[in-house]
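Enquirer: next input, structure requested:
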Amino acid sequence: MLIGLCVLALSILIACYEIPRLLKQGCRKEVWIYCILMLLGNVLATLKGMAKQIPNPADWITFLMVPLTKILLQLGLIKL
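Expert: You can find the predicted model right below:
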C-alpha cells in the first residue's frame, strides 16, 4: 500500500509540472492522453510493487491472433 501511495505522489508531482506546460501550449488532447497513460502506469507500477502477477501483453496478442489466423486460413486469404 505504501508503494502505491509513493508512486501516486511521484506521479502527481510530475503531472503538476507537465500538465500546465501542455495546457499553455494548447495541447488539450495530449493532456488527456498523458493522464490516461499516467493512470495506466500508476496501476501497473502499484501492482508490480505489491508483487502481484501482471500478465504478459504477448499472451493477449496470441489469444486474439490465433482465432483470427484460423479464420483467415479457412477463408483462403492467407497461406502458411
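Enquirer: okay, CA-based contacts and neighbour counts for the rest of this
Expert: Will do.
Enquirer: where do the strands sit along the chain?
Expert: Secondary structure of the chain (DSSP state E): no strands present.
Enquirer: center of it, which residue is that?
Expert: Residue closest to the mean C-alpha point of the chain, counted by Cα atoms, centre = their mean, is L40 at 4.7 Å.
Enquirer: now show me the structure for the sequence below, then we'll compare the two:
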Amino acid sequence: MLSQIVKIIGIFLVAAVISLIEVPDMWKKGFKKELWLFFILLFFAVGISCAKVLHWLIPTPLDWITAIYRPFSNFLIHMGLIK
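Expert: Okay, the predicted model is just below:
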C-alpha cells in the first residue's frame, strides 16, 4: 500500500515537472488553446498511470472496437456470409 502511494506521488511530481517545463513557454507565446489540450491530456495520462499503479482494469481500445463490431459480425455469421 505504501509503495503504491509513493508511486502515485511520483506520478504527480513528474506531471508537475513537465508542467513547469512546458507551460511558461506556451503561456508566453499565447498558446491558450494548446494549454487547454495539454492539461486535458496530462490529466488523462496521470489518471491512467494512477489506475495502472492501483491495478485497476483498464479496457483497451480493441475491447471497444470488438463491442461495436460483434453484433454486425454475428449478423453476417447468421446470414451465412462468413464462417
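Enquirer: can you give me the TM-score here?
Expert: The TM-score (TM-score structural alignment, normalised by the length of structure 1) is 0.74; 72 aligned residues with a Cα RMSD of 2.1 Å.
Enquirer: about what we covered before: aligned to the residue nearest to the centre of structure 1, what sits in structure 2?
Expert: Residue pairing (TM-score structural alignment): L40 of structure 1 is matched to F44 of structure 2.
Enquirer: what's K24 of structure 1 aligned with over in structure 2?
Expert: Per TM-score structural alignment, K24 of structure 1 is aligned with K28.
Enquirer: based on its surroundings, how many neighbours for that match?
Expert: K28 of structure 2 is flanked by 9 other residues according to other Cα atoms under 10 Å.
Enquirer: contacts only, for it.
Expert: Going by Cα atoms under 8 Å, 6 or more residues apart in numbering, K28 of structure 2 touches no other residue.
Enquirer: look up how far H55 of structure 2 lies from it.
Expert: Separation of K28 of structure 2 from H55 of structure 2 (Cα to Cα, to the nearest Å) stands at 39 Å.
Enquirer: any chance you could map the helices in structure 1?
Expert: 2-24, 28-49, 57-75 (DSSP state H).
Enquirer: which residues touch the second one?
Expert: The one in question is helix 28-49 of structure 1. With Cα under 8 Å, 6+ apart as the contact definition, helix 28-49 of structure 1 has outside contacts at I3, G4, V7, L8, S11, I19, L22, L23, Q53, I54.
Enquirer: can you pull the buried residues of that helix?
Expert: V31, Y34, M38, N42, A45, T46, L47 (16 or more other Cα atoms under 10 Å).
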